[in-house]
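K.L.:
sequence first, then the predicted structure, then my questions.
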Amino acid sequence: MPPRLRPTRLEYVVDGVRLRAQLTTAALENLGDEQAQRRAALEVLKSALFRGRMIAKERLENGAGGIETARLLSGVTDEVVSALYDFTTVHIHRARNPTEGERLALMAVGGYGRGTLAPFSDIDLLFVRPYKQTAHAESVIEYMLYALWDLGFKVGHASRTVEECIKLSREDFTIRTSILEARRLTGDPELAQELVRRFQADVVKGTGAEFVAAKLKERDDRHARAGASRYMVEPNVKEGKGGLRDLNTLFWIAQYLHPGEPIEKVMQLEMFTGREVRAFIRAFDFLWAVRSHLHFTTGRPEERLTFDMQPEIARRMGYGDRGDNPAVERFMRHYFLIAKEVGSLTRVFAAKLEAERVKSEPRGISRLLPGRRTKKKPLDVKGFHEVNGRLAVEGREVFEQDPINLLRLFKIADARNLDLHPDAFTEASRAAPLITSAVRRDRHAAKVFLSILAHGRDPQRTLALMTEAGVLGRFVPEYGRIVAQMQFNMYHSYTVDEHTLRAVGVIADIAAGRLAEDHPLAVQVMPLIDDREALFLAMLLHDTGKGGAGGQEKAGARAARQACERLGLERSRIELVAWLVEHHLVMSDYAQKRDVSDPRTVTDFARIVENPERLRLLLVLTVADIRAVGPGVWNGWKGQLMRELYMATEAVFRGGRGSDAAAALKRHHENAAYDARIAIARADPTAESWADAMEDAYYTAFDPREVVAHAALSRRAAAGGGAAADCRVVPERNAVEVVIAATDRPRLFVDLAEAVTALGGNIVGARVFTSRTGQALDVFYVQDVTGQAYGADNPRGLQRLAEALEAAGRGESVAREARRSGDQARMAAFAITPTVVLDNEASETSTVVEASGRDRPGLLAALARTISDAGLSILSAHIDGYGERAVDAFYVTGPDGEKLSDARKRNALKNALEAVLEAEDAAPPSGRRANLQRARASVAR
């Protein structure tokens, strides 16, 4: 980190005396020409403002603190605004013999009143009048506002009498809060003093409880708007949970409860310990530095720390790479640790309010009414009692005498559905270092912990409180290492620890049957799981290997073994938890990147899983893991794929293992195809020839009713120009199923995929079938850019899609619609290495080509075109996305249905696909375009 600099004295940045002298010169040199005076004055003020901001920026980039920067910018603005006021009232609208009604005080209110400003913050001004508006005051205010707007300020302003300020403050808490921080800039000092005196006497006095209630409700509403978790990976520095506004709320409440005291003294009123005061200042300083860097970097009042900004802000704040830990992740972890500290400070503050009886009950506005009696209720656990519906402790000695009580505190609160008393939370936070190696290995401590984790009423909430207090990270150090850890990608919406706790919460909801509609299979198998504790432990530890040696899965398994051995689990359970952690991504990979109807996919997956218990555990673990990634990541399409893989694998376990299972599965497919052909012939004799010509694999994907519909579609294609398409919404897959029947030909799949892309659809899955008579049946599952079924609420859109696909099936070109760029700018922040893998072992009959790279519109079609140019046939495509990264898998065969085994052609195809992945979405530079063309030519040869 850069060395800290000495604070800058304001007169070295903006010399107020010199500034006013320059303005006087501008006025005198242009005497008689008001427009010229104004232009000259604005040039002087702009120069001063620019100089001040540039000095602040330079010092910030050289290590100055965030608070120092914010105060310096506020001081610069003070000088500019005050000098403008003097210029206006002396040279432009001077009152030669000012009357009582022409008195005017200019005050900074809101955040500006607090004396801190970000580079592009709004400034809030209050013009205080003794009584009704006069022509002179109106002229001064109008002139100043126009000048401030021309200087580039965004100004919030009001012109009121003292009486109006008092009246409106009583009615509106926003106005009340802004005047709470009012600070005189210039003008009549007596008017400013009268406002402050009247405000404290007539508004603040006796209204502390209602102000606290309003501010806490306002905070809760703001958190709901900005994202309830303080661990969102693109946090709002100002409005988000754990951000500057939370610290400001503490300031406001403290000032309101201690009117007339300077904030420095308020902070010394036994509200915080010295350590907590230092934490408060450290958090304020860090967040102000981040906010100021954001504003300077973007040139606008940007408050959200987006992915594309994070690496740049990390660089500006002096963070560097350290081993495998990149600078951006080190910076963001620091950010989230500060946000966590802000949460702890809020709880400490709540404890002070409790002591002052401003806040006395855990729920409802009534908790804020003063003077309520404290109700203490003893519990049957030594050292603990209940106070007004909250769990409290007798004192720190409860933890010193038996550190396991640090765990019991949270277990009792969860079991009895009690909120924690803020004092108890504070004492637990301070006592967390009492959890030593001996405590971690204590079998009684392990029993309490496992009861909370696997058998608790609300384990997500309880573990989150334990994390906030620092207890969980001390007891399970493997988890402690991922607290506030950032995942620098667009796939995960939360930090690693927040994602983990949300996943634990999903499992608890599944176990309680609360997610039966979304996850019927998971809810069904949950009661069949023998080792519930192993499941919850695996979920808690599944991401502890991130950034570890040997890769996440191997490192996570090692961490899981260490944690479980310390907890005293028997060897078989330790190995089960470690296996689940090491393989927690396997089911998702097989379901989403492989063809579940291929017997080899199922037998390979079954060989890894080995038994039904692991299959059940892995299903619930995978569902919870994906669902906890972020909003909208889980959908019906993924659920359907997961169910298909689970059911097929369960059938393997019922029929045997290894090669026997593969043979049984093959016989099952053959029997299913035979039975389906018989049923179809009976249901619709005209479909019999179509059914006879289709391959056996076709019948594992569709039931007889669907086959009859496909046969009718094929006849329609033959009678209507060679192609026909149908679209239907499939709610359980969260996608539109699009079926196209056409005469088979080279590049048919490519043309169809390009037609879908041209209309703004995202293909999430595709299957290709070809009959022995040369008829192709391609099936696409399509979503829109929001992840919903394409055209679900737009029948005309579905009709247009069907018409476009029919045209593409006949070989006609389809016009491309303009698509939104979406997150392309944010995606550019990530370095993504394209990878292509060709696997001849993953399928009995096909080569599996897996291509991974930066996602962009049209990528699937571009990859498919390259494969088609190589003379290969695509049998199925499996599409998945992980934020900025796309992973597309294709099952392909050569011209005669063979696998791609020639080493030269394999290398040529790999190079060509990598060139596609490296190309830009727009027209690539000539060098890249030439490389892409050469690669395709090599594949064709």
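P.N.:
Great, that's in hand. Numbers count the residues shown, from 1 in each chain.

K.L.:
make it CA atoms for all contacts and neighbour counts henceforth
P.N.:
OK.

K.L.:
count of residues packed around the nearest residue to residue 244 once chain neighbours are set aside?
P.N.:
Among residues not flanking residue 244 along the chain, residue 238 sits closest, at 4.9 Å (CA to CA, 6 or more residues apart in numbering). Counted with other CA atoms under 10 Å, residues neighbouring residue 238 total 22.

K.L.:
so residue 238 belongs to a strand, correct?
P.N.:
No. Read with DSSP: H, G, I helix; E, B strand; the rest coil, residue 238 is coil and lies in no strand.

K.L.:
now do the same contact list for it.
P.N.:
244-245, 291, 303-304 (CA atoms under 8 Å, 6 or more residues apart in numbering).

K.L.:
with residue 49 instead?
P.N.:
76-77, 80.

K.L.:
now, which of these sits nearest residue 875?
P.N.:
Ranked by distance to residue 875 (CA to CA), the contacts of residue 49 are led by residue 77 at 66.7 Å.

K.L.:
next one for the comparison:
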Amino acid sequence: MPAALPTLDLRSHEDIFQQLSSEGKPIPVARSVLNETRELADQYFRATLDAIAPVHYRSRQMDELLKALWRFCGLAVPNLGLIAVGGYGRGELHPHSDVDLLLLANQEEDIHGNSEGLQTFITLLWDLKLEVGHSVRTLKDCHTEASQDLTIITNLLESRLIAGEDSLYQQLKQIVDCQDFWPAQQFFTEKWQELQERHEKHNDSEYNLEPNVKNSPGTLRDVQTISWVTARYFGDGSLKALEDNGFLTSFEQSRLARSVAFLWQVRYALHMLTGREEDRLLFNLQREIAELLGFEDDGNRLGVENFMTRFYRNQLATTEICDLLLLHFNEDFMKCEDDDCIVRINDHFNLQNGYLQVKDEALFAREPSWILRVFVLAAQTPDVIGIHSDTIRALRDHRHLINDEFRKDSVNNKLFIELMCNEQHVVREISRMMRYGILGRYIPEFGHVIGMMEHDLLHIHTVDDHTFRMMRFLRRLRYSKMRESYPIASKLIHKVPKREILYLAALLHDTGKYIEGDHCQHGERISQEFCQQHGLSANDTHLVSWLIGNHLTMSHAAQRLDLNNPEDIHQFALEIGDKLHLDLLYLVTVADMVSTNQKLWTSWRAEQMRELYNNTLRALRRGLGNPLNKEDYIEAIQQEAIEILRRQGINEQRVWDIWGDAGDDYFLRENVDNIIWHTIAIQEHGTATTPLVSIRETSVEDYEGATQIFIYMKDQQHLFAVTTATLDQLNLNVQDARIMTSEKNHTAVDTYIVLDQDNQPIDDRERLGEIRASLVSALACPEEYSTIIQRRTPRILKSFQVDTQVTMSNDPYMHRTVLEVTAADRPGLLARVGAIFAEFGVQMQGAKILTEGERVSDIFFILNEDGQPYSDPAICEQLQQAIIQGLDDQIQMQSAV
């Protein structure tokens, strides 16, 4: 039998006052009331998941307690009043919301005459640990300060009397309600500006990852803004007032009420679980709240991802209605008194004050194609600011007409492609289509991913938001201001024959994410069917679908391939096929990376992509049937380096002595510039016994995207572990490592590519000197590497659990084993892997390090202790399990720090 539902019984102020009077100790009595209120409200919420009743119950019980305390402090006297304002004035009190109070007096003398009681009352509230926001003002103060301050007049709009003289409160209402005091239009203008500034502030990536349930776009503050404007305009801030005055339909009223109820659920849970006024959906809370609210894992989606998708879709719905209402208010204030502000566009549409307005809303029912045509019209018509609220509402009311027949109609298909070809306004209008619920119906696969969020630190935007950012980025590449940051992409965008192919690829590239499995393959199939349905040529259809199927190929190649190795580049060029495919894929890849997470596009990533593009382009120009011969390549590299070194005063014999038995791999993996740098550094180091550590400043053109560290010394067992642990302590992020050991004298020739904590190269000479000194000191005594103290794990990383996975495979072209590690990002992981390699006698050849949000995906190129690729399955299994166990232990240890 289910437990009985908690009863939200109020204790009256009279009952509380009698207890206060009899016991004479207000703090224990008041605290008992507050504790009982909290327990009852929280029990009710957990039992029902209804936040509306407990939020109002908390407010009403707070009223009763404050009335009793007001009276207990001797303040029940003439000319004083206790007024609830702000959210508390609306009768809303979440577990840790502010209790906003106005202590109102008729005259200054009333304040001075009751100063002791007022001070006692306020002190009591503080001692009770209530989140109190209070002010003590006279009627005159209220008039003066509210006339100058938008926040104060807003608070007073939501006031109500708790205790004291009603006549005093009515005088305050007369001041606030006077239409000459903050006229409705002025108030609306200020509030709209305030909303836009808040949206801009809360639209950065961290607010998308951990949205604010109160202040982010489409949340409670937006609804409150509507309420404030409504209160100023109609004298009543309720949703019913909007409906009664024709500003809101019954459907919209119901939808907005459901949105608020859900937001209250989330906010109540946040306050209850954290024990504080926490309005941010922090990562470590999202999963717990999802479970509390009943969201479960299903198929390929986590319960927390379903919860966040619901949250973001709720935001979208709230934004849609609030924007519509604000537009409606603006149109009402800007009503035309003459015909000058109305411009005829065609037989069906006018432009009124810059907003496209349909003359007859039945047009969409008679000719459903106008549901799409209106966006084409908006894109083609100069001076369009937006679409009129009546027309938006009509579009929404007729979007049910978008069915399979509508989607297959050739007229509608041509209209959509026409819009995609309108490069100037395609992103603006496609975004509008999404906001008004048209795009998700016209492309159902896109509808499935609207509001979809992946619970990780890599994808910081919802799929739909990421898509529009990607399209916007591609469009902005045409502008000269983008050339410095994206030189290759800015050049290529002007050479693409049909840029609508890029926009279509961007629009559809993630539509396969709602289906379990490889979203690239699903997206390729979806886009192929879409393009064929919309009459694209076979070649254009191939390009769009190929780009979508391969939109991760180039970024993965840049991370995995040895970009100086001719064989790796040749194999990649075979996958690409020709220059057009390379150009288009480069543009899509850069746009995707930047739009997924701006932090993903580091200077080193940009350098890798540039090198991959240029090397592949050279391979394509040379001809896919004419790959570069390895021996010829090495000889050319050596001769070029020798010639430059000879001009710098190093004779050829000395050069060959320095190179010793470096082997072919060294000359395949290093470019001429690096070979010269290494040779000169070794020459200058001479016979010194200390480790050689040389750091290349980032002014060098070929490696301006990162800082290079060259280490040359006698090879030792823990060298990789020592180096990576030291770099970690220096707050440097390893991006790439090329590890080589000469066969004859066992000398380590290692190069590390690093960035600082902000993913930027290091240019400061003092900082470079510190790095070099730390490495020389650590490498001189590698046996002490285990004493290096690990750094603390950031809070946000502790919120994720990533299964540690290790795979091994052999690379037949390079005759080496590729070991891939995926694990949770924690300080010191590279050093731990290096220590395990030392235990197993692993010979390191190189590493590529990729941190994507909360996880690392590292690739190590290794050989066994005999210098051969791994072939014994038993040893492979032992090595893999040792790494998994070692990293799991490291992660557990770091999570506790």
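P.N.:
Looks like it came in fine. Please read all numbers here as calculations on a predicted model, not as lab measurements.

K.L.:
can you add distance to residue 713 of structure 1 and secondary structure and give the contacts of residue 238 of structure 1 back as TSV?
P.N.:
TSV is the format used below for these (distance: CA to CA, whole Å; DSSP: H, G, I helix; E, B strand; the rest coil):
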residue	distance to residue 713 of structure 1	secondary structure
244	61	helix
245	60	helix
291	59	helix
303	54	coil
304	51	strand
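
K.L.:
most surrounded residue in the residues you listed?
P.N.:
residue 291 (28 neighbours).

K.L.:
correct me, but that one touches residue 118?
P.N.:
Yes. Shown here, residue 291 of structure 1 and residue 118 form a contact pair, counting by CA atoms under 8 Å, at 6.8 Å.

K.L.:
residue in structure 2 paired with residue 647 of structure 1?
P.N.:
Under the alignment (TM-score structural alignment), residue 647 of structure 1 pairs with residue 614 in structure 2.

K.L.:
before we move on, the earlier item: rebuild the contacts of residue 49 of structure 1 as a markdown table, extending it with neighbour count.
P.N.:
Formatted as a markdown table, those follow (neighbours: other CA atoms under 10 Å):
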| residue | neighbour count |
| --- | --- |
| 76 | 26 |
| 77 | 22 |
| 80 | 24 |
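
K.L.:
just those: which are in helices?
P.N.:
Within the contacts of residue 49 of structure 1, residues falling in helices by DSSP state H are 76-77, 80.

K.L.:
to the chain's geometric centre, what's the distance from the longest helix anywhere in structure 2?
P.N.:
In structure 2, assigned by DSSP H, the helix with the most residues is helix 303-333. Counting by CA atoms, centre = their mean, to the nearest Å, helix 303-333 of structure 2 is centred 19 Å from the centre of its parent chain.

K.L.:
again, but for stretch 703-711 of structure 2
P.N.:
29 Å.

K.L.:
stretch 17-33 of structure 2 now?
P.N.:
Relative to its chain's centre, stretch 17-33 of structure 2 lies at 49 Å (CA atoms, centre = their mean).

K.L.:
tell me which residues are up against that stretch.
P.N.:
11, 16, 65, 68-69, 71-72, 124, 127-128.

K.L.:
from these, which ones fall inside helices?
P.N.:
Among these, DSSP H puts 16, 65, 68-69, 71-72, 124, 127 in helices.

K.L.:
fine, thanks again, bye for now.
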